[in-house]
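>>> only the shape, not the letters, is given here:
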């Protein structure tokens, strides 16, 4: 039986509430100033992506009058709610930015307007403009011979009202500011001016024979989702390449403008072809994501949170992982290794691949790559090994916003001699895995790495993730079977024996384990830790378990469509979210009466993960790993500093600080420091 739509929170509004929790970190006066500014930058970049993908998709469905069954609200109503929510929240954003700007200036990190500068510094800006801006900005007067230019996604610049010195009629001009330019121009130590103010100050030099009457800063966001229509007659790499060429040419879905002349606003509204409902006027800087430039400045460590350096703990500490290629394999012959990043370093995983690429006894390496970053020691090791070993790599070309980077790495690997699989038709491969085949005496032996996170050394320092290194024969067999299914194109149709693989196995397995807990009624216990809970079937199963008396705790960082604490439906379910220094990215699923009890996974409880991706669900392989996973869950459930609880109305409340304050992320930092 289908449940009424109002028993599920709207996905988009739930996401907005997650970004509000990010904004709440900006408001936290207990955090260092640049830490708060960092969260403001994250808030801005999150919102950009939300508009490029989610709002763009809603607008497309609304414009084409697409009707979807079972929705709590129509697409038009969702768009209205999003606008109302963001307009109200924008006041908080602006207040917080202005407060931070004032406090940072007191700490000798000032964002100033041109008008605030001394004559000497204004002259410096003129020299900067002449040397670095004048050669690259493009001024355009808009007239029948020069129509309004194409604005690509995230275009940023000035719209101007102009008056020709010899004619009476008014004209309009535009200056596009290239993304390659610095956003904040240094004029002296600790004093910066936004680049758009510099361009505005010297705009008369760009429009000779004109006077500048008024100007307004603008920024556009476009539909950036690539529609890849896959069929057997097209090469996936070519389809992705074509999609990348057209991505920045999507329809405008948001226009941001600075406060300014009403005539200019009316003019640019008209040129934006009907996005007037998605215009946001701002009293502060546009493009909050550019604040990363200031967050990353050197010399301001006192304004940042103390840097934590990931540690290598037992049994890996003391091992020569850099030069002894065989050491890691000899260790895995004796025991599994389970790591909790970023508290425990990701370096052993990098060394695992590097050592395998150098070890003369290794005959083959197979991996999946989803997001590896621009500078990847892992890809470097694979390319260097490709001429002596069998290297097989699936590079997921459909990883959103990493398509271009992944296409580059796929081609580099192929050029080096590796066998490259360019994704799988109609599925994304989101499972994170590597398998090394090594000659040990007269036999071949396999060594496996499985993870909740990507092979990205940068994100591994700021995302919480889990890694398993093992030589377990059953797991190795499953991974080989999985990889063969990727090579032969049948991944959507197979199942594994020891592990569980989407799209065929994970959802039925989760549902079966929920049903098993229901048999134990009040003695039943379920804990989920995930990024998102959206799948309506899983949510319905959790509601049924709650009605049976099962106690359920859900640690869901982002979107949660389940409505907790509803009498007669979900009164036994509590939902928490932790938003802190690190991005909570690990997925853990605990069922008290299951044989394995606890699993980690690359999959969230979303239809796309469970039905449209290749994912893995991995049972704890030993008592020690089981206890480590369960302890992570219990430590996070104790958090009353960075944790929020979801209320029945969809809002979130900070956890009450009853007794001693407990920050789960800080606890793990301290514990790891003590165990080095």
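All right, it came through fine. The structure presented is a predicted model; accordingly, all values stated were derived computationally and were not measured.

>>> drop to CA atoms for contacts and neighbour counts, all remaining ones
OK.

>>> tell me where the stretch 101-250 of the chain has helices.
Remark: helices assigned in the stretch 101-250 of the chain by DSSP state H, counting those that start in this stretch are 119-128, 195-201, 236-247.

>>> indicate which one of these is closest to residue 80.
helix 236-247 (25.6 Å; C-alpha to C-alpha).

>>> put this next to the first one:
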């Protein structure tokens, strides 16, 4: 079997994922501003893909690297296939915007051109341009004494071709759109009218160039190579990343977007100056920089948005007067974000910070956001005399600068800041709190599938596992010692850590299912991930399928595995869920000799996807869930609801293509189920008053 029939290229699979995101902007069942938000997300996703993945492949081609991908395609062949699909995706995004513009206009929200407005509105915009925009912008002549100015990645500008008087030659001027200015200006009035700032610059350019005749103009936008490669010999990671961030801002241009009506001379100059491969020059009659549409989504029109949802605070914690430690000590619990509040995680750390019985706190930080209550809790703990250690990952892409800032603030407060390994990212999400109690020291742990980021926690579906299990505490302490002191753990009791054993643990669990299937015993694997691209892991699942193990996979994003191929993967099914919330939780479930779902099954949560970077180049954790209530919640509620979903799901075929599952009678929406029903472990005694609908493979029942 040819490699391309056995595996799907990761880049092409990612583009397929972004097409599914874009399809939500075309979903007539969604409110209009939510559809516009999905279009914005699709644009933002494609920008990052271009700046990192396409730039990386171009770099390989320039260096003469011909190492093939999982499907056998060389970097150059991948680029050819990607560029074609990127152009198709760009055109489809503009089609979606055209449709949404018309529908939003019917609802009183207009994304307008200046000439579409009446004289009074145009006069107001001209005054706004004079008072608020003109002071921010600086025209720059382009000639031998004024070299072509630098344009940052994501930067947008306008080139003007000018002439002054009959005898004088033409002049080219550039106006860069200031990054601090709002992309869209809202015209005052009851009707929501938004005008893009670049439209104002072109419309009122005469104020910039008095006495000149404007012969032509052209709006453009550029994306640059934004990946940062860490050198193994880097002696000071903070200093290295400060320099690398500056280099990234000046990275090689990889995409040039042009207005369809761009002046020919301006276009020729832009093509020459940016030296972008011709295949990555996109001309559009629509709008550049679609990610900025997110600003319009903030228009206060609740009738055009999803019904507001407020996360629940676990009643089991409230039953203990909000004391998180007492609730955890009583029994393990899983908090299912965003349906349950991230405030539980914040309260866990804040209570640790002010509790006189807490001796030490250890915390990993991958992404924490701008206004981070987690950072504030760690600072407060250090100021209160706790021994606080924070593992801050500087290599978190596009969060490097923010994480350097947090690291400095933590160090000033007296926190011991560790940057982890030079060659590996610390991606595990773990908090460890040691507390002095009547019967000795007790360790409380939080293991998460998502970042300690309060904003993301309202959008991403993630799992927070709280436990006072002594063995898990000892294992977590060894993991921190591994990161801070390079002390490789030699006898972990329960958890597995990558890159020193997590892969092997998964292989061991899969092998048990293979042996059971061959022995005629019940077998099965249910897995929920964001991505799977590692060839060896895919081959292991193919081996299980060929042995007769039924494998159900929920993979939101990239999937290089091809399900349903006779003789290879006919026992594997794969689906992707795209909806109101971003699926981000990761878990593995193994039948362990009894048909799934059952109490005998082995259930694990993990911070790792099935990608080479997670298994081989990151510190990750795989954590078993054994508490009965939490086990039931993870398997019979979270995992099963994802498997049962039909209304937000896309089925992956053997050809690597996705088809939306049809909504039929009795269709099931897992997000609505989770919003409507509390989790099992968070309810405590309240379960006796409100029974959560139990799920079976045939559907929900009381």
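Everything's here; your move. Model, not experiment: these values are computed from the prediction.

>>> let me see the TM-score of these two.
Remark: TM-score between the superposed chains equals 0.96 [TM-score structural alignment, normalised by the length of the first structure]; 667 aligned residues with a C-alpha RMSD of 1.8 Å.

>>> same list, the helices of the stretch 101-250 of the first structure, but as TSV with mean neighbour count please.
Below are the helices of the stretch 101-250 of the first structure laid out as TSV (neighbours: other C-alpha atoms under 10 Å):
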stretch	mean neighbour count
helix 119-128	15
helix 195-201	20
helix 236-247	16
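
>>> okay, those helices in JSON lines with distance to residue 512 of the first structure next?
What follows is those, written out as JSON lines (distance: least, C-alpha to C-alpha, whole Å):
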{"stretch": "helix 119-128", "distance to residue 512 of the first structure": "65"}
{"stretch": "helix 195-201", "distance to residue 512 of the first structure": "57"}
{"stretch": "helix 236-247", "distance to residue 512 of the first structure": "36"}
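
>>> looking at those, which is nearest to residue 4 of the first structure?
helix 236-247 (37.3 Å).

>>> just checking, what packs against that closest one?
Counting contacts by 3 or more C-alpha pairs under 8 Å, 6 or more residues apart in numbering; DSSP states H and E, helix 236-247 of the first structure is packed against helix 403-416.

>>> what range in the second structure does the helix it packs on sit on?
Using TM-score structural alignment, helix 403-416 of the first structure lines up with residues 400-413 of the second structure.

>>> what ranges do the strands span in the stretch 501-650 of the first structure?
525-530, 551-556, 573-578, 583-584, 587-591, 598-601, 613-619, 643-646 (DSSP state E, counting those that start in this stretch).

>>> the third one vs the second structure, mean deviation?
Comparing strand 573-578 of the first structure with its match in the second structure after superposition yields a mean distance of 0.5 Å (mean C-alpha distance after the TM-score superposition for the first structure).

>>> okay, and that strand goes to which residues in the second structure?
With TM-score structural alignment as the criterion, strand 573-578 of the first structure aligns to 572-577.

>>> now do the buried residues in stretch 149-169 of the first structure.
151-163 (16 or more other C-alpha atoms under 10 Å).

>>> taking the residues you listed one by one, which sit in strands?
Counting by DSSP state E, these place 156, 157, 158, 159, 160, 161, 162, 163 in strands.

>>> how close does the second one get to residue 121 of the first structure?
When you say that, I think you mean residue 157 of the first structure. Distance from residue 157 of the first structure to residue 121 of the first structure, counting by C-alpha to C-alpha, to the nearest Å: 23 Å.

>>> redo the strands of the stretch 501-650 of the first structure as a markdown table? Include distance to residue 27 of the first structure and mean neighbour count.
Formatted as a markdown table, these follow (distance: least, C-alpha to C-alpha, whole Å; neighbours: other C-alpha atoms under 10 Å):
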| stretch | distance to residue 27 of the first structure | mean neighbour count |
| --- | --- | --- |
| strand 525-530 | 25 | 24 |
| strand 551-556 | 22 | 24 |
| strand 573-578 | 16 | 25 |
| strand 583-584 | 18 | 19 |
| strand 587-591 | 28 | 24 |
| strand 598-601 | 33 | 25 |
| strand 613-619 | 37 | 25 |
| strand 643-646 | 15 | 23 |
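
>>> tell me which of these lies nearest to residue 384 of the first structure.
strand 613-619 (27.9 Å).

>>> what range does the closest one cover in the second structure?
Across the second structure, the stretch matching strand 613-619 of the first structure (TM-score structural alignment) is residues 618-624.

>>> average offset between that stretch and the first structure?
In the superposition with the first structure, the average deviation recorded for stretch 618-624 of the second structure is 0.4 Å (mean C-alpha distance after the TM-score superposition for the first structure).

>>> residues making contact with that stretch?
424-429, 447, 494-499, 502, 602-608, 614 (C-alpha atoms under 8 Å, 6 or more residues apart in numbering).

>>> what about these, which are in helices?
Within the contacts of stretch 618-624 of the second structure, residues falling in helices by DSSP state H are 502, 614.

>>> from the contacts of stretch 618-624 of the second structure, list the buried ones, please.
If we count by 16+ other C-alpha under 10 Å, those have these buried: 424-429, 447, 495-499, 502, 602-608, 614.

>>> which strand in the second structure has the most residues?
What stands out as the longest strand in the second structure, according to DSSP E, is strand 213-224.

>>> in that strand, what counts as buried?
Neighbour-count burial for strand 213-224 of the second structure [16+ other C-alpha under 10 Å]: 214, 216, 217, 218, 219, 220, 221, 222, 223, 224.

>>> and which of the residues you listed is nearest to residue 59 of the second structure?
Of those, the one sitting nearest to residue 59 of the second structure (C-alpha to C-alpha) turns out to be residue 224, at 12.0 Å.

>>> ok, the closest one - contacts?
51, 55, 152-154, 248-255.

>>> what about the nearest residue to it once chain neighbours are set aside, neighbour count?
In space, and not counting its chain neighbours, residue 224 of the second structure is closest to residue 253: 4.1 Å by C-alpha to C-alpha, 6 or more residues apart in numbering. For residue 253 of the second structure, the tally of surrounding residues (other C-alpha atoms under 10 Å) stands at 22.
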